[in-house]
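1. pasting the sequence and the predicted coordinates here, then a few questions.
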Amino acid sequence: MHFVTRITRRLAQFNSNFSHSIAMAQSTGTLNFEEVRAGLEKKSLIYMDVRNQSELQSDGKAVGSVNLPLPEIIEAFASSDVDFKNKYGFDKPDKSAPLVVGCFAGKRAAAAGEQLTSLGFNNIKVYPGSFSDWKSNGGPISKE
């Protein structure tokens, strides 16, 4: 009987984790190059690049994007508004701000979307193609 109980618990945990992953994917959604470009032009979204500073220096970044490296997200949003602005150079977005997260190819962007959702942000989109897609589509790039 103990074996059946363990299996039942593990199945319930798997179902819970699977449901959570599906809910995260549905709540974050995705945007493509044209949608991100248009949003940046209209200033109707914040495109947060979660790559490390060294990547931005070597490869550049999408014009109009802001940078907050993935390993710093939790700590950054726990800081005061003033400390956030001083460190990252842009105002700390509120929890309903239209945020789009990107990285180089999309993997870190998805992780950032999950972290931001867990912090209570409710208007998150992921740019799955991220910087590599931006560059291949001829999006404007600036170097820091």
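-> Cool, got the structure.
2. CA only for contacts and neighbour counts going forward, please
-> Will do.
3. thought residue 131 was touching residue 102?
-> Yes. Using C-alpha atoms under 8 Å, residue 131 is in contact with residue 102, at 6.8 Å.
4. those two: which has the busier surroundings?
-> A count of neighbours by other C-alpha atoms under 10 Å puts residue 102 above the other of residue 131 and residue 102, at 31 against 25.
5. quick one, what contacts that one?
-> 47-51, 108-110, 126-131 (C-alpha atoms under 8 Å, 6 or more residues apart in numbering).
6. equivalent analysis for residue 52, please.
-> Counting by C-alpha under 8 Å, 6+ apart, residue 52 touches 68-70.
7. hold the first one in mind and look at this next one:
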Amino acid sequence: MNIKIILGIFLLFGITTATAQQSSFIRAQDVSAVQQQDYLLIDVRTPEEYQEGTIPSAINIDVENDAFRSEVEKIDKNTPLIIFCKLGGRSETAAEILSNLGFTNVKEIEGGFEAWRAVQEGK
């Protein structure tokens, strides 16, 4: 078999596997509709940010806290999750951790809490 074909197959497999493990995004304006579908909403910001305001029904598990992994490991890995931070950077980190821990259904709010708040304010 040609080496280029073999390398192509491995490359394709690697891309497919990596894509399958990444989280997907949900638009801020669609959060309310998706919340009705048994998703667990996780605010991965700091407790201080959480106290300043969050999306109703969200629980706070700070991705920058050393206890993040142990806290999320208490959640059933098949539970559908929606995660968010302020703008999206920390939720990307959280999504990677969750994927590595075996969570299979993780959605990030595109644009984070600020995008969700803008939708709520009609901006």
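-> Nice, thanks for sending it over. Remember, it's a predicted structure, so these values are computed and weren't measured experimentally.
8. can you classify the aligned partner of residue 125 of the first structure in the second structure by secondary structure?
-> Taking TM-score structural alignment, the alignment pairs residue 125 of the first structure with residue 107 from the second structure. Secondary structure assignment for residue 107 of the second structure (DSSP: H, G, I helix; E, B strand; the rest coil): strand.
9. neighbours around residue 107 of the second structure, how many?
-> Neighbours of residue 107 of the second structure using other C-alpha under 10 Å come to 22.
10. residue contacts, it?
-> Here residue 107 of the second structure is in contact with 23-26, 81-83, 95 (C-alpha under 8 Å, 6+ apart).
11. what's the answer for residue 74 of the first structure, then?
-> Contact analysis of residue 74 of the first structure by C-alpha under 8 Å, 6+ apart lists 115, 119.
12. try residue 72 of the second structure
-> Neighbour list for residue 72 of the second structure: 61, 98 [criterion: C-alpha under 8 Å, 6+ apart].
13. what about the strands in the first structure?
-> Here the first structure has its strands, by DSSP state E, at 46-49, 61-62, 66-67, 99-102, 124-126, 141-142.
14. okay if I get the ones you listed as JSON lines plus distance to residue 38 of the first structure?
-> Below are these laid out as JSON lines (distance: least, C-alpha to C-alpha, whole Å):
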{"stretch": "strand 46-49", "distance to residue 38 of the first structure": "11"}
{"stretch": "strand 61-62", "distance to residue 38 of the first structure": "13"}
{"stretch": "strand 66-67", "distance to residue 38 of the first structure": "16"}
{"stretch": "strand 99-102", "distance to residue 38 of the first structure": "12"}
{"stretch": "strand 124-126", "distance to residue 38 of the first structure": "14"}
{"stretch": "strand 141-142", "distance to residue 38 of the first structure": "15"}
